[in-house]
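In: this one's structure only:
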């Protein structure tokens, strides 16, 4: 398909003349008049017989604008879009627009600089986290191995559950067979009783001719056994009102919907998020924790996990070097934290700590006030002793913030919510 393009310069002057030439330097479509004028800029202008087709591209790089059918040769900084010269003087007339040919060298330099910085940053990140190909391969192996290990646990646990269900199935079947046999035995007893009664009927005709011994023997034994059997059978049958109810038995407490619902909730595959650990900066032999994060996160300070019931004395000291308050006035909580706590909760909800209120009175996680306001430059000592948590500020006598601590596994930690916090671990 062949298309007609308009002169870009004419469009700027609110006229519309067909383009007869194209500039190979800046890809502008021009009429004869503006083509001659444009050559004064030392650009190479090529005649095109007033027509451009979709495949025509004098510099063999830029595609044609789908609206104006001329080469895309401009960049709009406001819209971050590549546009043609006709778009530049119409839809983007009030925007900052540059010819691609004029900014090409600058863009190339900026792109090279940005890519080099990115490559350096990426390589440093890979080295820091040991992300070379061997480690990545090892990670995949470890992940798959862990997956196989958990599959075995799933099979083992659910096999146990299925075995328990199988045992229950067998017991219910045994109980049912026992009941069925008992009911059938009642019917068999009734049938046998009918035969005995028929036999008694036959003997009734001969009672008058029996001698005394035979009569007494029959009465004591056979007649009595028959009557006792009748009493038992009539009692059993009486429990059913009639034999029509002898097959009326059922299974109770056999609703499985609730159990099925619980089975559907057995187990949950989760990804365990590790604690963000302290990043050590060994300048002057000091350990520094520096955080730029305006939302609560718990940071483990020590790898040691301890139980307060062992009565050992443990302590750790912090010096506050920098604090820029964020969205929360608490900023920092020093103390101990349950070693299994989540990362996005307050220390005082999962452990016990001292709240740092910059320049205001500090208080414990339960609101117990400490007299001295804490400020940047202070040294906070966290002490665990005799099942209690104590704090000392700037070497003052330790004060008890919490006693009778619950029997959990703890580790020293801080919870921080600040635009910038810098602590030295002494």
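Out: Looks like it arrived, so ask away. Note that the coordinates shown come from a computational prediction; the quantities given were computed from them, not determined experimentally.
In: please make it C-alpha for all contacts and neighbour counts, starting now.
Out: Noted.
In: and residue 178, that's in a helix?
Out: Yes: read with DSSP: H, G, I helix; E, B strand; the rest coil, residue 178 is one of the residues of a helix.
In: report how many residues lie close to it.
Out: By other C-alpha atoms under 10 Å, 12 other residues sit near residue 178.
In: and what of residue 382?
Out: 24.
In: does it really touch residue 316, like I thought?
Out: Yes: using C-alpha atoms under 8 Å, residue 382 is in contact with residue 316, at 5.4 Å.
In: try it against this one:
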């Protein structure tokens, strides 16, 4: 009778080794670049999390680099009479990346620096808005100018808007088990709230300015204005301070919708203050043209409402899930095409998930690959996509052939056709020919 074949217990042997979990991850990634073995640097210090119940450690980020190929370890181990527990690379060679790829690490240095800059911009805006509100209310009490009232109302709403923005920004950074994928869409909701408050305040200024015009023309009682030096000093200081705040926030508006809302607030204040100064100067030069002041207040308020309406429409599109622009989809396509020579891209869907994008990719891999091969190639592609600054979350679906029929309920309901249909934020390959890389027989 033949002796039974002993199958080595990998997990048990690895647990006896120091850093066995790192070797397992290296084995899982060993075929990602053909005969080049991908290794994980600084795994113990940068990617090892707390142990999970099965003894493995959860990786939170690692730097992946490509090293020259080494002789197959299975053959070497067999020649030495030891256990052969690591297979040779199975995939065809792929072009090595031009630079090491670093998996995104939550709370990394760039993210921390960005959060500090946002916190500084918010703090500066708080101080300036409070000081200017007090000064503008004082200037309005002295002058009675409707244009100054419009500017003071804008500053008051700025504070309310900033409270909303600060609250949503704080909520976004909190981990809450009730929201398993985070609360990133709160930022867009906060901006919508700011737009609503600003529109209501501006409409109120328009109404009061209309009453002033009616009293002046219909009843012969024009408003009495006191346009002294204090008014010009207050409004001039407001313009300078708001220009500084705008410069700080505008450089961050592409990184955060909260900064976009603050930058818009500061820009509106600059415009309303300039309008108030111009109206005050014109009314002082032409006392009989008292109507310039309320008309200027109405024009300033109408401009502010139009600006916030445009921002509100953009935020609604982000919440609904508008597709990404063609340039961003093309960037995703180039990333997928360069990932591995045996990967064929079938379809890309990229659409807003709040302020950033959710990306769905469908790729075709050789039908004769193992599950481990297909999974790890797709997983690394997912990490690359999620490393893009504009991506909130990414999913990579693998298949062994292209599917022409709709795969999701929403596609069947809306009649979008196979692979999700075309349109904004979607790329569909015209033809897909999956590569074939048979696994070599294991001796």
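Out: All right, it came through fine. Since this is a predicted model, take the numbers as computed values, not measurements.
In: TM-score for this pair?
Out: Here the TM-score for the pair of chains, by TM-score structural alignment, normalised by the length of structure 1, is 0.22; 152 aligned residues with a C-alpha RMSD of 7.0 Å.
In: list the helices and strands whatever helix or strand residue 87 of structure 1 lives in packs on?
Out: Assigned by DSSP states H and E, residue 87 of structure 1 belongs to helix 85-88. Applying 3 or more C-alpha pairs under 8 Å, 6 or more residues apart in numbering; DSSP states H and E, one finds that helix 85-88 of structure 1 contacts helix 8-12, strand 72-76.
In: out of the ones you listed, which comes closest to residue 263 of structure 1?
Out: Closest of the helices and strands packed on helix 85-88 of structure 1 to residue 263 of structure 1 is strand 72-76, at 59.4 Å (criterion: C-alpha to C-alpha).
In: shouldn't residue 362 of structure 2 be within a strand?
Out: Yes: counting by three-state DSSP, one finds residue 362 of structure 2 located in a strand.
In: residue contacts, it?
Out: With contact taken as C-alpha atoms under 8 Å, 6 or more residues apart in numbering, residue 362 of structure 2 is in contact with 345, 346, 347, 348, 396, 397, 398, 399.
In: what's the answer for residue 391 of structure 1, then?
Out: 354, 380, 381, 382, 383, 398, 399, 400, 401 are the contacts of residue 391 of structure 1 under C-alpha under 8 Å, 6+ apart.
In: I'd like to know which of these are buried.
Out: Listed as buried from those are 354, 380, 381, 382, 383, 400, 401; burial here means 16 or more other C-alpha atoms under 10 Å.
In: thinking again about what came up before, in strands, which of the contacts of residue 391 of structure 1 fall?
Out: 354, 380, 381, 382, 383, 399, 400, 401 (DSSP state E).
In: tell me which of those residues is nearest to residue 143 of structure 1?
Out: Using C-alpha to C-alpha, residue 382 is the member of those that sits closest to residue 143 of structure 1, with 38.0 Å.
In: what separation do you get for the closest one and residue 323 of structure 1?
Out: 19 Å (C-alpha to C-alpha, to the nearest Å).
In: cool, residue 30 of structure 1 as well?
Out: Distance from residue 30 of structure 1 to residue 323 of structure 1, by C-alpha to C-alpha: 62 Å.
In: those two: who's more crowded?
Out: Neighbour tally, residue 30 of structure 1 and residue 323, criterion other C-alpha under 10 Å: the higher count belongs to residue 30, 30 against 21.
In: please report how far the more buried one lies from residue 73 of structure 1.
Out: Taking C-alpha to C-alpha, one finds residue 30 of structure 1 at 13 Å from residue 73 of structure 1.
In: just residue 382 of structure 1 next, same as before
Out: Noted for residue 382 of structure 1: a distance of 66 Å to residue 73 of structure 1, by C-alpha to C-alpha.
In: go on, residue 225 of structure 1?
Out: As judged by C-alpha to C-alpha, residue 225 of structure 1 and residue 73 of structure 1 stand 119 Å apart.
In: tell me which of the two has more neighbours.
Out: residue 73 (24 against 13).
In: can you show me the strands along structure 2?
Out: 37-41, 48-51, 57-59, 63-67, 101-102, 344-353, 356-364, 391-399, 426-428.
In: what comes up buried for the fourth one?
Out: Under the neighbour-count criterion of 16+ other C-alpha under 10 Å, strand 63-67 of structure 2 has 63, 64, 65, 66 buried.
In: same thing with the third one?
Out: For strand 57-59 of structure 2, burial by neighbour count (16+ other C-alpha under 10 Å) applies to 57, 59.
In: OK, contacts around residue 128 of structure 2?
Out: Per C-alpha under 8 Å, 6+ apart, neighbours of residue 128 of structure 2: 241, 242.
In: recalculate using a threshold of 6 Å.
Out: Residues near residue 128 of structure 2 by C-alpha atoms under 6 Å, 6 or more residues apart in numbering: none.
In: doesn't residue 362 of structure 1 belong to a helix?
Out: No: according to three-state DSSP, residue 362 of structure 1 belongs to no helix; its state is strand.
In: that one and residue 332 of structure 1, how far apart?
Out: 10 Å.
In: just residue 382 of structure 1 next, same as before
Out: Per C-alpha to C-alpha, residue 382 of structure 1 is found 13 Å from residue 332 of structure 1.
In: again, but for residue 160 of structure 1
Out: Separation of residue 160 of structure 1 from residue 332 of structure 1 (C-alpha to C-alpha): 47 Å.
In: next: residue 422 of structure 1.
Out: 10 Å.
In: which residue ranges form the helices in structure 2?
Out: Taking DSSP state H to define them, one finds helices in structure 2 at 10-15, 20-29, 73-79, 109-143, 146-172, 186-218, 229-250, 257-285, 292-320, 326-337, 371-386, 409-414.
In: distance to residue 392 of structure 2 for those - can I get that in JSON lines?
Out: Below are these laid out as JSON lines (distance: least, C-alpha to C-alpha, whole Å):
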{"stretch": "helix 10-15", "distance to residue 392 of structure 2": "35"}
{"stretch": "helix 20-29", "distance to residue 392 of structure 2": "24"}
{"stretch": "helix 73-79", "distance to residue 392 of structure 2": "39"}
{"stretch": "helix 109-143", "distance to residue 392 of structure 2": "14"}
{"stretch": "helix 146-172", "distance to residue 392 of structure 2": "13"}
{"stretch": "helix 186-218", "distance to residue 392 of structure 2": "13"}
{"stretch": "helix 229-250", "distance to residue 392 of structure 2": "22"}
{"stretch": "helix 257-285", "distance to residue 392 of structure 2": "14"}
{"stretch": "helix 292-320", "distance to residue 392 of structure 2": "12"}
{"stretch": "helix 326-337", "distance to residue 392 of structure 2": "14"}
{"stretch": "helix 371-386", "distance to residue 392 of structure 2": "7"}
{"stretch": "helix 409-414", "distance to residue 392 of structure 2": "22"}
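In: understood, closing this out.
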